[in-house]
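[1] A structural model of the following input is requested.
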Amino acid sequence: MDLFSALGAFGGGVVGYVLPFLFVLTIVVFFHEFGHFWVARRCGVRVEAFSIGFGPELFGFNDRHGTRWRVALVPLGGYVRFFGDENAASVPDGEAVRAMTEAERRVSFFHKTVGQRAAVVAAGPVANFLLAIVIFAGIFTFYGKQITAARVDRVEAGSAAEAAGFQPGDVVMAIDGRPIRSFSDMQRIVGASAGVQITVEVDRGGTRQTLMATPELREKKDNFGNVLRTGILGLTRSTTPEDVTFERYDPFTALWMGVQESWFVIDRTVAYIGGLISGSESADQLGGPIRIAQLSGQVAGIGLVALLNLTAVLSVSIGLLNLFPVPMLDGGHLLFYAIEAARGRPISERAQEMAFRVGLALVVMLMVFATWNDIVHLATS
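    So this is what the prediction gives:
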């Protein structure tokens, strides 16, 4: 049993949840902010503070460029503050900007070109995506991936699979023209296709056959008791030794697989948001810091590899969330820069101030709603 398994063995204890949560969140936040920091330095921007967490400083140091590296009391995020910023959200201090000398303008984020500012802002989410790809690739290279053949062991009575004509022994070869290499490949496509007819090609005793199936939307519990809504056909995988293998991959193949895994997280997240808008998905699946802490503790009980996998998934999710065009988030800044590039001048300080207030309200409401979902989830689990 490794360290993370031992921590997870505390069950519902505070240590068993808090330490894995801090491990996951700190890595994700650090790389996000380091993306901003690294590109800002390359663009000649003076970075005044690099903070992990918010609120009073617990400890820190100044580097040779004058940047204050700090760890703060509330570990629910972080920020990089540039010269000329009024706050951690990189809102410019109008009075300070107007009073800058020529030398100060050269190192001010606000006075950089639109392209440079956009590059600095986009670097945070990009760093999250790169981190996820590297973690996934590392897992596939050094630990490997369990591959279970997409062979049907049992067909559930009365299920969508029985109605479509599946039989035990069928091997799923493709769904809607997409090759299937494993049972988990099939589950991913089926899970995202509830209520949608799919075309499934199976190998039945050496003969290729085509079946039409419509997965049912069902609620099921994962290994940690969390309720998920997903598409189900009603098939059970084969677990015979010849159908279960464990493969490691060379670094280049693993890197490409890391890109694919990251894209899968993005695709499912966007699909879920689209489902929220259309009404086909429920908002009670949204989770906040409490749910993440709980899941981190549960995953830590499995081991370091599972916790790293969660870190990669969370990194992609945070990178994508920050690209939404909401003021206060990176995507909101990028939207402002796109407008500035189109108009030839930035929008007014008053308009920016109002937009940031609206953005702050939206972010706070989302956090409150997600935390309320967490509390309800804990109370009913």
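[2] make it CA atoms for all contacts and neighbour counts henceforth
    Fine.
[3] burial measure for Ala150, as a count.
    Neighbours of Ala150 under the rule other CA atoms under 10 Å: 27.
[4] and it, what does it touch?
    Residues near Ala150 by CA atoms under 8 Å, 6 or more residues apart in numbering: 171-173, 180-184, 186, 237-238.
[5] Go again with 10 Å.
    Listed by CA atoms under 10 Å, 6 or more residues apart in numbering, the contact set of Ala150 reads 169-174, 180-187, 202, 235-238, 243-244.
[6] and the closest residue to it other than its chain neighbours, how many neighbours does it have?
    Computed as CA to CA, 6 or more residues apart in numbering, the closest residue to Ala150 that is not its neighbour in sequence is Phe183, at 4.0 Å. When neighbours are counted by other CA under 10 Å, Phe183 registers 21.
[7] Thr148 too?
    Residues near Thr148, counting by other CA under 10 Å: 21.
[8] can I assume it is in contact with Ile180?
    No - assessed by CA atoms under 10 Å, Thr148 is found out of contact with Ile180, at 11.1 Å.
[9] The structure of the following sequence is requested for comparison with the preceding one:
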Amino acid sequence: MIETPGIPLTIIAFLLVIGPLIFIHELGHYFAGRIFGVKAEAFSIGFGRELFGWTDRRGTRWRVAALPLGGYVRFAGDMNPASAHNPTAEWLAMPAEERARTFQAKPLWQRFIIVAAGPLTNFLFAILVFMAVFAVNGQARTPALVATVQAGSAAEAAGLRPGDRITTVSGQRIERFEDIPAIVAIRPGERLGLEVVRDGRPLSLNATIGVEVERDRFGNEFRRGLLGISPGQPVWVEVPFWRLPGAAIEQTGNIVRMMVDTLGQVITGRRSVKELGGPLKIAQISGQQATLGWFDFILFMTMISINLGFINLLPIPLLDGGHLLFYMVEGVVRRPLNPAIQEWAFRTGLAVLLAFMIFVTVNDLASFGVWQRLAGLIG
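    Here you go, the predicted model:
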């Protein structure tokens, strides 16, 4: 039986996921700007008409707007979409003291840090959550030894045997058994190289990963790669306090690597673009996770935070990564890019982002069965 959280809970859960994460992201920009003495004129959660807000003693307008699909910090002097160090007549007309507190007045390395601080704060949130999880529950560190091989599985066809120690999967080093499903699960149907140690001798094998279609309690279907092996008794170890940051950073890095792999699969056509989801899909899953309890909800929120950090670092104009790319070019050529080139790049970036949003929204509606129902009504 498919359980649904209902529209009110879905909306509330979505706002509880996306609102705080946008706030965290923009807070990274805001505090980095404050450290370097840049005045923030506005801190907005959402776009469009202001629903409510207030102005603090520093002159920053804190506002919540009607469309909660993003946010921004508007720094003093940030007068063009490229946020570049190109003097304008309006900027030059400012009093010297006021001009010194503008974004444009700051050295390149400070502007770079201010822009990078948003995505990095999303990653920091995930790291802190994983630190808390590992502190309470410990961390799974099961040896990468094959205990059993499932009959008829990809592992059996590849020649894996009980007692084999797997050291590498698809070129990625294996430290513990838990690393294996994380690599295999996102590669259904692909042929992967395996490096194993059998009776003390290294051995190279190839496996065509099996495909398993899973359906969760909400009716969502997932194609998952399956190798067909199981470990011995799972081993959970306590993580000493001083190792918590390293373990959490490693976990976050593994998730980012999985995102890079998945994006590469979509680009190369090995994974269907129909699997890409947008705000509507995030809202749906937010509601579903809310019915599973706070722990699952926070972990889902952590995954979305990593996604936000990763996506914002992509070198696409209008995203933080696009700004950072321009700053790196500026650092190499020792001067800002031509304003006309920046304007063209940002217009192109806006068009790309709008097209992508339309595409993932169509995907989301298709996953909800909207187009099928419309076709039935028309037919």
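[10] gap between the residue nearest to Ala150 of structure 1 and Phe264 of structure 1?
    Distance of Phe183 of structure 1 to Phe264 of structure 1, computed by CA to CA, to the nearest Å: 16 Å.
[11] can you check Phe82 of structure 1 too?
    Using CA to CA, we find Phe82 of structure 1 at a distance of 34 Å from Phe264 of structure 1.
[12] neighbour-wise, which of the two wins?
    Comparing Phe82 of structure 1 with Phe264 by neighbour count (other CA under 10 Å), the higher total belongs to Phe82, at 27 against 15.
[13] What residues does the equivalent of the more buried one over in structure 2 make contact with?
    When structure 2 is aligned by TM-score structural alignment, Phe82 of structure 1 is paired with Phe75. Applying CA under 10 Å, 6+ apart to Phe75 of structure 2 gives the contacts 29-30, 33-34, 38-43, 60, 83, 101-104.
[14] Restricted to helices, list these.
    Taking DSSP state H, the ones among the contacts of Phe75 of structure 2 that sit in helices are 29-30, 33-34.
[15] rewinding a little: could you find the closest non-adjacent residue to the match of Phe82 of structure 1?
    If the residues on either side of it in the chain are set aside, Phe75 of structure 2 comes closest to Ala40, at 4.3 Å by CA to CA, 6+ apart.
[16] got it, and Val45 of structure 1?
    Val107 (4.6 Å).
[17] my read: Ser305 of structure 2 touches His25, true?
    Yes - counting by CA under 10 Å, His25 is a contact partner of Ser305 of structure 2 at 8.7 Å.
[18] Find the residues that touch each one of those two.
    By CA under 10 Å, 6+ apart, Ser305 of structure 2 and His25 have these common neighbours: 119, 121-125.
[19] May I ask which of the residues you listed has the most neighbours?
    In terms of neighbour count, Asn122 stands highest of the shared contacts of Ser305 and His25 of structure 2 at 28 neighbours, by other CA under 10 Å.
[20] counterpart of that residue in structure 1?
    In structure 1, Asn122 of structure 2 lands on Asn128 (TM-score structural alignment).
[21] Report the buried residues of the strand or helix carrying its match.
    Assigned by DSSP states H and E, Asn128 of structure 1 belongs to helix 114-138. Within helix 114-138 of structure 1, the residues scored as buried using 16 or more other CA atoms under 10 Å are 114, 116-138.
[22] How far away from the center of its chain is that helix?
    13 Å (CA atoms, centre = their mean, to the nearest Å).
[23] what's the average distance of that helix to structure 2?
    Once fitted to structure 2, helix 114-138 of structure 1 is off its aligned match by 0.9 Å on average (mean CA distance after the TM-score superposition for structure 1).
[24] Other residues contacting whichever helix or strand comes after that helix?
    Using DSSP H and E, the helix or strand that follows helix 114-138 of structure 1 towards the C-terminus is strand 145-148. For strand 145-148 of structure 1, the surrounding residues in contact (CA under 10 Å, 6+ apart) are 139-140, 181-185, 237-249.
[25] Filter these down to just the ones in helices.
    Going by DSSP H, the helices hold 183-185 from the contacts of strand 145-148 of structure 1.
[26] Dump those residues into TSV; add distance to Lys221 of structure 1 as well.
    Converted to TSV, these look like this (distance: CA to CA, whole Å):
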residue	distance to Lys221 of structure 1
Phe183	18
Ser184	16
Asp185	19
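[27] Among those residues, which one sits closest to Phe224 of structure 1?
    Phe224 of structure 1 lies nearest to Ser184 out of these, by CA to CA, at 18.4 Å.
[28] what sits against the closest one?
    Ser184 of structure 1 makes contact with 146-150, 190, 237, according to CA under 10 Å, 6+ apart.
[29] Same check on Arg181 of structure 1?
    Contact analysis of Arg181 of structure 1 by CA under 10 Å, 6+ apart lists 147-150, 171-174.
[30] Select from the contacts of Ser184 of structure 1 the one having the most neighbours.
    Ala150 (27 neighbours).
[31] Now do the same for Ala342 of structure 1: its match in structure 2.
    The equivalent of Ala342 of structure 1 in structure 2 is Val332 (alignment by TM-score structural alignment).
[32] If you could redo that for Phe61 of structure 1, that was the one I meant.
    Counting by TM-score structural alignment, Phe61 of structure 1 corresponds to Trp54 in structure 2.
[33] Which stretches in structure 1 count as helices?
    Going by DSSP H, structure 1 shows helices at 3-8, 14-42, 94-98, 102-106, 114-138, 160-164, 183-191, 251-278, 289-300, 304-321, 330-343, 349-380.
[34] And these: which comes nearest Asn223 of structure 1?
    The closest of the helices of structure 1 to Asn223 of structure 1 is helix 289-300. By CA to CA, the value is 9.3 Å.
[35] and the one residue sitting closest to the centre of structure 2, how far is that from Val256 of structure 2?
    The residue lying closest to the centre of structure 2 (CA atoms, centre = their mean) is Asn307, at 1.0 Å. Taking CA to CA as the measure, Asn307 of structure 2 falls 8 Å from Val256 of structure 2.
[36] any residues in contact with both of the two?
    Common contacts of Asn307 of structure 2 and Val256 (CA under 10 Å, 6+ apart): Phe123.
[37] Near the match of Phe61 of structure 1, how many other residues are there?
    Number of residues near Trp54 of structure 2 (other CA under 10 Å) recorded here: 11.
[38] Do I have it right that Leu337 of structure 2 meets His323?
    No - Leu337 of structure 2 is not in contact with His323 according to CA under 10 Å; the separation is 11.3 Å.
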